[in-house]
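Enquirer: predicted structure and sequence below. I'll ask about it afterward.
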Amino acid sequence: MPVPKAKGNVLEVEQLFESSQRPGFHFMLLMLCGLCLVIDGFDAQAMGYVAPSVLGEWNVAKSALGPVFSASLFGMLLGALGLSVLADKIGRRPVLIGSVLFFGISMLATPFVTTIPALIALRFVTGLGLGCIMPNAMALVGEFSPRSHRVKRMMLISCGFTLGAALGGFISAWMIPAFGWRSVFYLGGVVPLVLAAAMIATLPESLQFLILKGRTERARSWLARFDPNLQIHTETRIVVQEKNSDGAPVAELFRARRAPVTLILWAISFMNLINLYFLSNWLPTVMRDAGYSTGTAVFVGTALQTGGVVGTLLLGWFIERFGFPRVLFASFMIAAAFVGIIGTVAHALPWLLIVVFIAGFCVVGGQPAINALAGHYYPTSVRSTGIGWSLGIGRIGSVIGPLIGGQLIALNWTNASLFHAAAVPALCSALLVLVLGMRSGNLQREVSGCVPDTQPRFH
């Protein structure tokens, strides 16, 4: 293939990504960021899978685990809000590597706790590291992707989270009976440390970020790794098509007429994560109480995450053809229907697995689409903040969801009533997407993104 050249004394990073085919580099980046999200999903859902065993060993009430679930999610909330902003200041690479190291060590410490208060504290600390992984991984992949493939690739690596959660169910169903619940956390701690070592050696920094921050020499170094055949000289100016933002990253989410879409994105993420984490954390325990064995109850929870993996892949394909608003509206409407009947079909395992799979397809698979929408919408200077705050505000819902579930279970609500209540946030998500589509004026076409300092458009 021809050797890429800078035009005159100027090299535009975006044009380089559009014209240069570096499959080996992109595969490496997708693998590293995807694996980050696999272990993120595994560790985020680990508590839900070990919950029945912890309840039996410690002899505590089911409602006692509500604060444990929420502590991790509250830590993820703060991590998403704080560390995503930090990444827009110092870079994706150091924050992503540091977070993986931090939560790996925290996971290794979890098996040594023996009380609910200590478990709450450690799950909160672990959540801090987990919280900023998805925003930074998605931002980094999006910034190395041609515009035509950006959404597809962000959705692809987002699939890692649900894949990790699903694998966690299968692995936990095997490891817990054989080695005890603590083995799940040992595995969830060792793998991130190995991955962090690989990231230190090979993970690149965003070239757009480096240029916008004036770190030209580092950009040249990473350009050489991206394409060793690239002809670039010391006098060549490396530029990007965006303008740097000197203001506070969070404030920038409300400038350039972004405020309405920002608020709607936050609300959609909030509603969907109430549902997602209620189902993820309580479904195995509720199904065990419905008469199933621990292994079968965990398998039902795994069906939710497996549906999410398939949903993420297929929803990305649908979004490319029909646009974010239309696909997300249909997905959340279907979710409301199928979540609502989980309790009704709980007595029939084949139907239960089908219904839970479809619910996971729409709810769990819908969340990466929301994240990809945020990543596609915001410019480089605030992309990590945009995704992180959408997730962070949404994770207020993820903290509330398990707590509400615990309280409703403590009030002896029937399974049918529990899942009828869980259908309400999905319906709210659908209505909010409808508002987003109405504001854009068209539910039929794809988001086109935003040009800095102009009004963003949803088509």
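Expert: The structure has been received and is ready for your questions.

Enquirer: contacts and neighbour counts: CA atoms only from here.
Expert: OK.

Enquirer: center of the chain, which residue is that?
Expert: In the chain, the residue lying closest to the centroid (C-alpha atoms, centre = their mean) is Met134, at 4.7 Å.

Enquirer: isn't that one right up against Leu37?
Expert: Yes - counting by C-alpha atoms under 8 Å, Met134 does reach Leu37; the two are 6.4 Å apart.

Enquirer: quick check: neighbours shared by these two?
Expert: Shared contacts of Met134 and Leu37, defined by C-alpha atoms under 8 Å, 6 or more residues apart in numbering, are found at Ser158.

Enquirer: what residues sit buried inside the top helix by length along the chain?
Expert: Identified as the longest helix of the chain according to DSSP state H is helix 23-58. Using 16 or more other C-alpha atoms under 10 Å as the test for burial, helix 23-58 gives 25-26, 29-30, 32-55.

Enquirer: in addition, the following structure is provided for comparison:
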Amino acid sequence: MLLLSGALPLLLAMLMAWLLPESVRYLLLNGADQSQIQNILQKINALALQQNFRLEAQSRQLSALQSMRMVFSSQYLAGTLSLWLCFFCGLMIFYGIMNWMPVLFKEADMPPHLGPVVSGLFALGGVGAMLNGWLMDHFNGNYVIAVCTFFTAICVALIGPALHLSLTFFIILMICAGTLQNTAQSSLPVLAAKFYPTAVRTTGVSWMCGIGRFGAVAGTMCMGYLVNNNIGWSQIFTILAIPAAVMTLCMLIKNMYEAARDSARFSLSQQDAE
């Protein structure tokens, strides 16, 4: 199983290197041939063959230090911190529950054959991510993820009381919480990529993912601390639902910040036009 799990990503990496084109924005930024850009865009729209493309806002290559300065500039700081905290909290919830699943299954008197099934379904965020991708194309991505995390908070908070009430209800809550949380988590890098300009996109997304990884450590340690102090499962999962509520708040703050920023840009462009 471990060999198979290692071989499949290696095969995927080779296929991506061969088949996956560069971002059109990246190609334009680096002065690629128009024919290369047209070959990519014609797969979306045949009219691409009849046009030349350029970036509306010209950018330039930045050093690592310059990229970090832009990520932390006043223009992006609030969004950067919101994304970092959101990704941190998401991994805190996921690994806090995932690493303590054997104990939870024992507490719920779950039959041994159901454990691997529920564990697998808990990480079933891929299906939700496909739906989220469509929703984020048509609606405000901040709100879409906020809705996911809001319902994640509700499901996580109810896991504790459900442990000794109903095995069926417990399993449903676990699967719903995992699917919703993983859907939101897998959508965050896409949201971050849309938030940052092309020149610093990789820097912004990578730092968000890197800082967020500390949440995985914090989630496991937090659960261990609470269990060792003999805190009841209902209280533990009520506490663990707080990071999901924080994620919702972060998305709403980011949306307010972006709305204010875009409004200020529009005002400035109107003044320039006058």
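Expert: Right, received. Where do you want to start? Quantities reported herein were computed from a predicted structural model and do not represent experimental measurements.

Enquirer: may I have the TM-score of the superposed chains?
Expert: Between these two chains, after superposing, the TM-score reads 0.77 (TM-score structural alignment, normalised by the length of the second structure); 257 aligned residues with a C-alpha RMSD of 3.4 Å.

Enquirer: re the thing from before, so how far is Ala372 of the first structure from the residue nearest to the centre of the first structure?
Expert: Separation of Met134 of the first structure from Ala372 of the first structure (C-alpha to C-alpha, to the nearest Å) stands at 10 Å.

Enquirer: what about Val103 of the second structure, how many residues nearby?
Expert: Neighbour count of Val103 of the second structure, defined by other C-alpha atoms under 10 Å: 11.

Enquirer: and Pro111 of the second structure, by the same measure?
Expert: 10.

Enquirer: again with the one 5 residues further on
Expert: Pro116 of the second structure has 12 neighbouring residues, counting by other C-alpha under 10 Å.

Enquirer: does it sit in a helix, a strand or a coil?
Expert: helix (DSSP: H, G, I helix; E, B strand; the rest coil).

Enquirer: that one matches what in the first structure?
Expert: Aligning on TM-score structural alignment places Pro116 of the second structure opposite Val298 in the first structure.

Enquirer: ok, that match to Gly392 of the first structure distance?
Expert: To Gly392 of the first structure, Val298 of the first structure is 27 Å away according to C-alpha to C-alpha.

Enquirer: kindly report the same for Leu29 of the first structure.
Expert: To Gly392 of the first structure, Leu29 of the first structure is 24 Å away according to C-alpha to C-alpha.

Enquirer: repeat that for Leu37 of the first structure.
Expert: Taking C-alpha to C-alpha, one finds Leu37 of the first structure at 16 Å from Gly392 of the first structure.

Enquirer: cool, and Arg288 of the first structure?
Expert: As judged by C-alpha to C-alpha, Arg288 of the first structure and Gly392 of the first structure stand 31 Å apart.

Enquirer: who has more neighbours out of these two?
Expert: Gly392 (30 against 18).

Enquirer: wait, isn't the more buried one in contact with Leu78?
Expert: Yes - with contacts counted by C-alpha under 8 Å, Gly392 of the first structure reaches Leu78, the gap being 6.8 Å.

Enquirer: residues shared between the contacts of these two?
Expert: Gly131.

Enquirer: tell me where the stretch 201-350 of the first structure has strands.
Expert: Along the stretch 201-350 of the first structure, counting by DSSP state E, counting those that start in this stretch, strands occupy 237-239.
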